[in-house]
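**Student:** Okay, here's the prediction I keep looking at, along with the sequence it came from:
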Amino acid sequence: MHIQEDNQPFDDINVTPMLDLAYVLLVIFIIMTTASVQGVKVALPKSKMTASLAKAHIKAITISERGDMFLDAYPVTPEQLEERLLQLKRGNPGQAVVVKGDARAQYVKVMQVLEVLKKVDITEIGLVTSRAAS
């Protein structure tokens, strides 16, 4: 063990507290970036009649303006969507699904999703819209 005299300058720096701070900041950054991912933003079509679909374990299928499909926030192809919905249906026979289609999305993409839902026998389906101005 090396004993420092009072008049001698330190010749090494303890970087442990600085590394601890860097790790804490890294963890905070990771938590904040994953918490902000809540779904895919789409411009919903307007409707004067809206109903609340407040049910537990509802899965959201989103169709973007470009026609990309997402199950919750994860991109999927129609085949992957069918496979994942079958898995969900096995786990929960009364699985509810909402379809969030962008107002400018191609109608054929919405129909593809509805066909997949029919194929896997999911009957609890909701279409998400935003409230139109009166």
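**Tutor:** Great, that's in hand. Numbers count the residues shown, from 1 in each chain.
**Student:** alpha carbons only for contacts and neighbour counts from here, please
**Tutor:** Noted.
**Student:** Look at residue 53 and say how many residues are nearby.
**Tutor:** Residue 53 has 14 neighbours, counted by other C-alpha atoms under 10 Å.
**Student:** got it, and residue 113?
**Tutor:** Count around residue 113 with other C-alpha under 10 Å applied: 20.
**Student:** Next one: the residue nearest to it when sequence neighbours are not counted from residue 124, what distance?
**Tutor:** Setting aside the residues directly before and after it, residue 113 is nearest to residue 78 in space (C-alpha to C-alpha, 6 or more residues apart in numbering), at 7.2 Å. Relative to residue 124, residue 78 is positioned 19 Å away (C-alpha to C-alpha, to the nearest Å).
**Student:** for comparison:
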Amino acid sequence: MQLPPEEESRLTINIVPMIDVVFAVLAFFILSTLYLTRDEGLPVNLPTATTSESQEASLTLTITAEGDLFLGQQPVVLEALYDEVQALVPPGQSTMVTVRADAATPHGQVVAAMDRIRTIDGVRLGIATQQP
């Protein structure tokens, strides 16, 4: 019995699975870096302060120069501010609320918003400024 001659099989490297893995890792890093940015609220011209310190804020209240209020990115009216913040504060935990008021915002508007938030248990207030 005579066996047929064996063909020499060419060794090949299949790189398609490696490309799939590289693209999966690349997609992971791209998506994960999107969540590394802090939620700063809406763009406003912050007042300057030489003694400002960096703090971690879990909620951001932005007050524009016109006096409009935004909790995060959502608009809110002054009368509903207490209920909106209360709904976002976990019970029994301390939450930092940073007030980002434009430099041209009337002082009374900032005080009125802070007064509403101050009555919520477990809420600490901070005022956002920028270094000169």
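**Tutor:** Happy to help now that I have it. This one's a predicted model, so the numbers in the text were calculated from it and none came from an experiment.
**Student:** care to give me the TM-score?
**Tutor:** The TM-score (TM-score structural alignment, normalised by the length of the second structure) is 0.64; 94 aligned residues with a C-alpha RMSD of 2.0 Å.
**Student:** and the longest helix seen in the second structure, what does it pack onto?
**Tutor:** Identified as the longest helix of the second structure according to DSSP state H is helix 16-34. For helix 16-34 of the second structure, there is no helix or strand it packs on, judged by 3 or more C-alpha pairs under 8 Å, 6 or more residues apart in numbering; DSSP states H and E.
**Student:** distance between that helix and the chain's centre?
**Tutor:** Helix 16-34 of the second structure has its C-alpha centroid displaced from the chain centroid by 23 Å (C-alpha atoms, centre = their mean, to the nearest Å).
**Student:** Check stretch 66-78 of the second structure too.
**Tutor:** The answer for stretch 66-78 of the second structure is 16 Å, by C-alpha atoms, centre = their mean.
**Student:** again with stretch 68-86 of the first structure
**Tutor:** For stretch 68-86 of the first structure, the distance to the chain centre is 12 Å (C-alpha atoms, centre = their mean).
**Student:** now the helices: where do they sit in the first structure?
**Tutor:** Going by DSSP H, the first structure shows helices at 16-35, 78-91, 107-119.
**Student:** Quick one, which of these gets closest to residue 51 of the first structure.
**Tutor:** Among the helices of the first structure, helix 107-119 comes nearest to residue 51 of the first structure, with 19.4 Å by C-alpha to C-alpha.
**Student:** follow-up on the earlier one: can you list the helices of the first structure in TSV and add distance to residue 130 of the first structure?
**Tutor:** Shown next, in TSV, are these (distance: least, C-alpha to C-alpha, whole Å):
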stretch	distance to residue 130 of the first structure
helix 16-35	24
helix 78-91	24
helix 107-119	17
